[in-house]
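> A structural model of the following input is requested.
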Amino acid sequence: MDVLSDAIAAVRIGRPSSERVRVDGSWCTRLAPYDGAGFHVVLEGSCWLLPDGGPAVSLAAGDVVLLAHGTGHVLADSPADAATLRRAVPFEAWSAGTWPRRPPSPPLSPPLSPPLSPPRRAELLCGKYRLDRSRVHPLMAELPPVVHLPNRVGSNPELRSAIDLLGRELGEQQPGSCIAVPGLVDLLLVYMIRSWMAGAATGVWPAVLDDPVAAAALRALHTDPAAPWTIERLATAAGVSRATLARRFTALVGRSPMAYLTWWRLTFAATLLRDTTDPLAVVARRVGYGTPYALSHAFHREFGTTPGRYRDRAAEGL
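Purely as a prediction, here's the structure:
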């Protein structure tokens, strides 16, 4: 596994959801804050995103927006004013058919130069991810509340391909779509975060993963967290001296290599307790602890509960 994959896997729970929505005329819908992340893709037309506590964002055809921390927001055909916000319909009612729709047409990737369309007509892909906020990797925590990825010629080709495939699956209801759609929605999250990282002018984790020393050390730790890592062995994997590794890793990541390893092992253990039925002894071996007792002691120190109670609460959805 790599850092981004692990960062997403550590917090993602359940199945993502998505739907395709077409609207005409004047419209306005509200999505309440939620424990997770959401996204919108404008396939046709334009609209406005009005996040709680943030500035309005104008969205055009082909634009993608990720609400990484579940910020409540309004989507509307026009900028915010008191009247707009008052008429906002809850998204669940709105997407169920509150607003008039055009007959479906074959789904296509949003054109770079969309043809003229009737005023205020829009077509969107909307989706949500359920996330466990108790163990957020710092890479995910660093994402801004609103990640706006404008449609530009030649930009983010993987993201555009994923949008095209998802639009087709949601529009055509082909056999196997119940498996294909969640997989494509998960893939979309990876591509959205990749695109943010590639274009981020500031940010700790884009710089971390762009640094050859820190990136090499992280790749080694995430590939085999159970290995008997020492600072000497990790420095060899990164191709630098112990002092260089310790200095650069700590300066960029904010904790020493071995402190990060301990944190990641316990975070990985929590993921295994949540997502598998492996006995505690198996979990301990997979994350680099010699005995279940050693893992239980470290886990309680990190999370304030025992592995067994943590698993029980995860099973109950708490």
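> when you work out contacts or count neighbours from here on, use the C-alpha atoms and nothing else.
Will do.
> tell me what the helix ranked longest in the chain is packed against?
Of all segments of type helix in the chain, defined using DSSP state H, the longest is helix 177-199. When contacts are defined as 3 or more C-alpha pairs under 8 Å, 6 or more residues apart in numbering; DSSP states H and E, helix 177-199 sits against strand 12-23, strand 147-149, helix 157-172, helix 204-210.
> export those to CSV and tack on distance to Thr84?
Formatted as CSV, the helices and strands packed on helix 177-199 follow (distance: least, C-alpha to C-alpha, whole Å):
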stretch, distance to Thr84
strand 12-23, 16
strand 147-149, 22
helix 157-172, 28
helix 204-210, 37
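> in a markdown table: those, plus distance to Phe299 and mean neighbour count.
Listed next are the helices and strands packed on helix 177-199 as a markdown table, based on distance: least, C-alpha to C-alpha, whole Å; neighbours: other C-alpha atoms under 10 Å:
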| stretch | distance to Phe299 | mean neighbour count |
| --- | --- | --- |
| strand 12-23 | 20 | 18 |
| strand 147-149 | 33 | 19 |
| helix 157-172 | 37 | 18 |
| helix 204-210 | 25 | 18 |
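> which one of the ones you listed lies nearest to Gly54?
The closest of the helices and strands packed on helix 177-199 to Gly54 is strand 147-149. By C-alpha to C-alpha, the value is 12.1 Å.
> does Ala314 sit in a helix, a strand or a coil?
Of the three states, Ala314 takes helix under DSSP: H, G, I helix; E, B strand; the rest coil.
> which one is it nearest to, not counting chain neighbours?
Once flanking residues are discounted, Ala314 sits nearest to Arg274: 5.7 Å by C-alpha to C-alpha, 6 or more residues apart in numbering.
> cool, and Thr84?
Nearest-residue entry for Thr84: Cys28, 6.8 Å, with adjacent residues in sequence omitted and distances by C-alpha to C-alpha, 6+ apart.
> dump the residue contacts of that neighbour.
Contacts for Cys28 (C-alpha atoms under 8 Å, 6 or more residues apart in numbering) come out as 74-77, 84-85, 87-89.
> between all of the residues you listed, which two are separated the most?
Asp77 and Val89 (12.7 Å).
> ok, those two, which is more surrounded?
Neighbours were tallied for Asp77 and for Val89 using other C-alpha atoms under 10 Å; the higher tally belongs to Asp77 (24 against 19).
> any idea how far Tyr191 is from the closest residue in space to Pro150 that isn't next to it in sequence?
Leaving aside its sequence neighbours, Pro150 sits nearest to Asp63 (C-alpha to C-alpha, 6+ apart; 4.5 Å). The gap separating Asp63 from Tyr191 is 14 Å, by C-alpha to C-alpha, to the nearest Å.
> of those two, which one has the most company?
For Asp63 versus Tyr191, the count of surrounding residues by other C-alpha under 10 Å is larger for Asp63: 22 against 18.
> please verify my assumption that the more buried one contacts Glu44.
No. Counting by C-alpha atoms under 8 Å, Glu44 is not a contact partner of Asp63; they are 9.6 Å apart.
> quick one, what contacts the residue nearest to Pro150?
Asp63 is in contact with 41-43, 148-151, counting by C-alpha under 8 Å, 6+ apart.
> to check against the first, give me the structure of this:
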Amino acid sequence: MDVLGDVLAAMRAGKPYAGRTRCWEPWGVRFPADDSACCHVVLQGGCCLISAQGAPVTLGVGDVLFTAPGHGHTLADRPGSPLIDFRPSRDGALITELNIPGEGAATEILCVCYSFERLRPHPLLSDLPPVIHLPARVGHHPALRATIDLMGDELQRPRVGTEAILAPLIDMLLLYVLRAWIDEQSGHAGAGWAAARPTRSSPPR
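Got it, this is the predicted structure:
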């Protein structure tokens, strides 16, 4: 098993969940600092990331944001907007939807969260930065973009087989995000994730 396959195995501590979040200004959603990693993709409009790790980060359509386990964060239309706490569905459903009504411009975000095992964390997860931001760029990471399109379609029009299809797509989304980030580290100092690229003899865009 290669390094990303190891991470996928470590990820399977609990059921993931995914959904489309629709918000109208002013809005803000606070995600807790728990054992979950989150991936957000802006499908419409825009927002900003607010976290303790630095200045707010502006996100536009197509941008992908990954937050590592243990790092709480907030998504909002702008700093200072009213906040609500994000809570997944209590029935354990894979699909969790969130709608925040308002009078302003609309933003739509694809949100996915994964639970990791607290007692046996994968050592490479500690190498991840608190936040990975992959800006939308034409021609970059086509497999990641294709996975996002497939997930967005299933969540927009749930039908027979949607949950069975979403489960592997959620795994694929995480792996493609991590692979994209590894690729973007190429040329940096050979440590951590940047050193985890595959070779023919060892344990991957």
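> about what we covered before: among the contacts of Cys28 of structure 1, which recur in structure 2?
Checked against structure 2 using both residues aligned by TM-score structural alignment, their matches' C-alpha atoms under 8 Å, these keep these contacts: 74-77, 84, 87-89.
> average separation of the lengthiest strand in structure 1 from the aligned part of structure 2, please.
For structure 1, the strand with the greatest residue count under DSSP state E is strand 36-51. Aligned to structure 2 and superposed, strand 36-51 of structure 1 gives a mean residue distance of 0.7 Å (mean C-alpha distance after the TM-score superposition for structure 1).
> now the angle between strand 12-23 and that strand, please.
Interaxial angle of strand 36-51 of structure 1 relative to strand 12-23 (axes from the mean of the first three to the mean of the last three C-alpha atoms, to 10 degrees): 40 degrees.
> could you point out which element follows strand 36-51 of structure 1?
strand 57-60 (DSSP states H and E).
> neighbours of Leu166 of structure 2, how many?
Counted with other C-alpha under 10 Å, Leu166 of structure 2 comes out at 22.
> and the spatially most central residue of structure 1, how far from Leu143 of structure 1?
Against the mean C-alpha coordinate of structure 1, by C-alpha atoms, centre = their mean, the closest residue is Leu189 at 4.8 Å. Leu189 of structure 1 sits at a distance of 12 Å from Leu143 of structure 1 (criterion: C-alpha to C-alpha).
> Gln173 of structure 1 now?
For Gln173 of structure 1, the distance to Leu143 of structure 1 - C-alpha to C-alpha - is 33 Å.
> of the two, who's got more company?
Neighbours were counted for Gln173 of structure 1 and for Leu143 using other C-alpha under 10 Å; Leu143 has more, 19 against 11.
> so what corresponds to the more buried one in structure 2?
Superposed on structure 2 with TM-score structural alignment, Leu143 of structure 1 falls opposite Leu128.
> circling back: who wins for neighbours among the kept ones among the contacts of Cys28 of structure 1?
Most neighbours among these, by other C-alpha under 10 Å: Leu75, with 26 neighbours.
> what kind of secondary structure is it in?
strand.
> tell me the contacts of the match of Leu143 of structure 1?
The neighbourhood of Leu128 of structure 2, defined by C-alpha under 8 Å, 6+ apart, consists of 68, 193.
> make it 7 Å
Residues in contact with Leu128 of structure 2 (C-alpha atoms under 7 Å, 6 or more residues apart in numbering) are Ala68.
> do Gly62 of structure 2 as well
So Gly62 of structure 2 contacts 41-43, 136 (C-alpha under 7 Å, 6+ apart).
> any idea how far it lies from Asp2 of structure 2?
The gap separating Gly62 of structure 2 from Asp2 of structure 2 is 28 Å, by C-alpha to C-alpha.
> and the equivalent of Leu125 of structure 1 over in structure 2, how many neighbours?
Matched by TM-score structural alignment, Leu125 of structure 1 corresponds to Leu110 in structure 2. Neighbours of Leu110 of structure 2 under the rule other C-alpha under 10 Å: 21.
> is it true that Leu110 of structure 2 lies in a strand?
Yes. Counting by three-state DSSP, Leu110 of structure 2 is located in a strand.
> so who does the residue nearest to Arg120 of structure 2 when sequence neighbours are not counted touch?
Of all residues beyond its chain neighbours, the one nearest Arg120 of structure 2 is Ala10 (7.7 Å), with distances taken as C-alpha to C-alpha, 6+ apart. Counting by C-alpha under 7 Å, 6+ apart, Ala10 of structure 2 makes contact with 116-117, 121-122.
> can you flag the buried ones in the residues you listed?
116, 122 (16 or more other C-alpha atoms under 10 Å).
> any chance of the contacts of Ala10 of structure 2 in CSV, plus distance to Pro204 of structure 2 and secondary structure?
Formatted as CSV, the contacts of Ala10 of structure 2 follow (distance: C-alpha to C-alpha, whole Å; DSSP: H, G, I helix; E, B strand; the rest coil):
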residue, distance to Pro204 of structure 2, secondary structure
Phe116, 20, coil
Glu117, 22, coil
Pro121, 19, coil
His122, 16, coil
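> surely Leu295 of structure 1 and Ala284 touch.
Yes. Contact criterion C-alpha atoms under 7 Å: Leu295 of structure 1 and Ala284 qualify, at 5.9 Å.
> skipping adjacent residues, who's closest to the corresponding residue of structure 1 for Leu150 of structure 2 in space?
In structure 1, the residue matched to Leu150 of structure 2 (TM-score structural alignment) is Leu165. Setting aside the residues directly before and after it, Leu165 of structure 1 is nearest to Leu184 in space (C-alpha to C-alpha, 6+ apart), at 7.5 Å.
> Glu232 of structure 1 matches what in structure 2?
So, by TM-score structural alignment, Glu232 of structure 1 is left unmatched.
> now the element after the helix or strand containing Glu232 of structure 1, going C-ward?
According to DSSP H and E, Glu232 of structure 1 maps onto helix 231-238. Of the helices and strands lying after helix 231-238 of structure 1 in sequence (DSSP H and E), the nearest is helix 242-253.
> what range in structure 2 matches that following helix?
So helix 242-253 of structure 1 sits over no part of structure 2, by TM-score structural alignment.
> list the buried ones in the helix or strand following that helix?
Once helix 242-253 of structure 1 ends, the next helix or strand along the chain (criterion: DSSP H and E) is helix 257-275. Under the neighbour-count criterion of 16+ other C-alpha under 10 Å, helix 257-275 of structure 1 has 257-258, 260-274 buried.
> equivalent analysis for stretch 169-184 of structure 2, please.
Per 16+ other C-alpha under 10 Å, stretch 169-184 of structure 2 contains these buried residues: 169-183.
> Provide the aligned range in structure 1 for it.
Under TM-score structural alignment, the match for stretch 169-184 of structure 2 is residues 184-199.
> perfect, that will be all.
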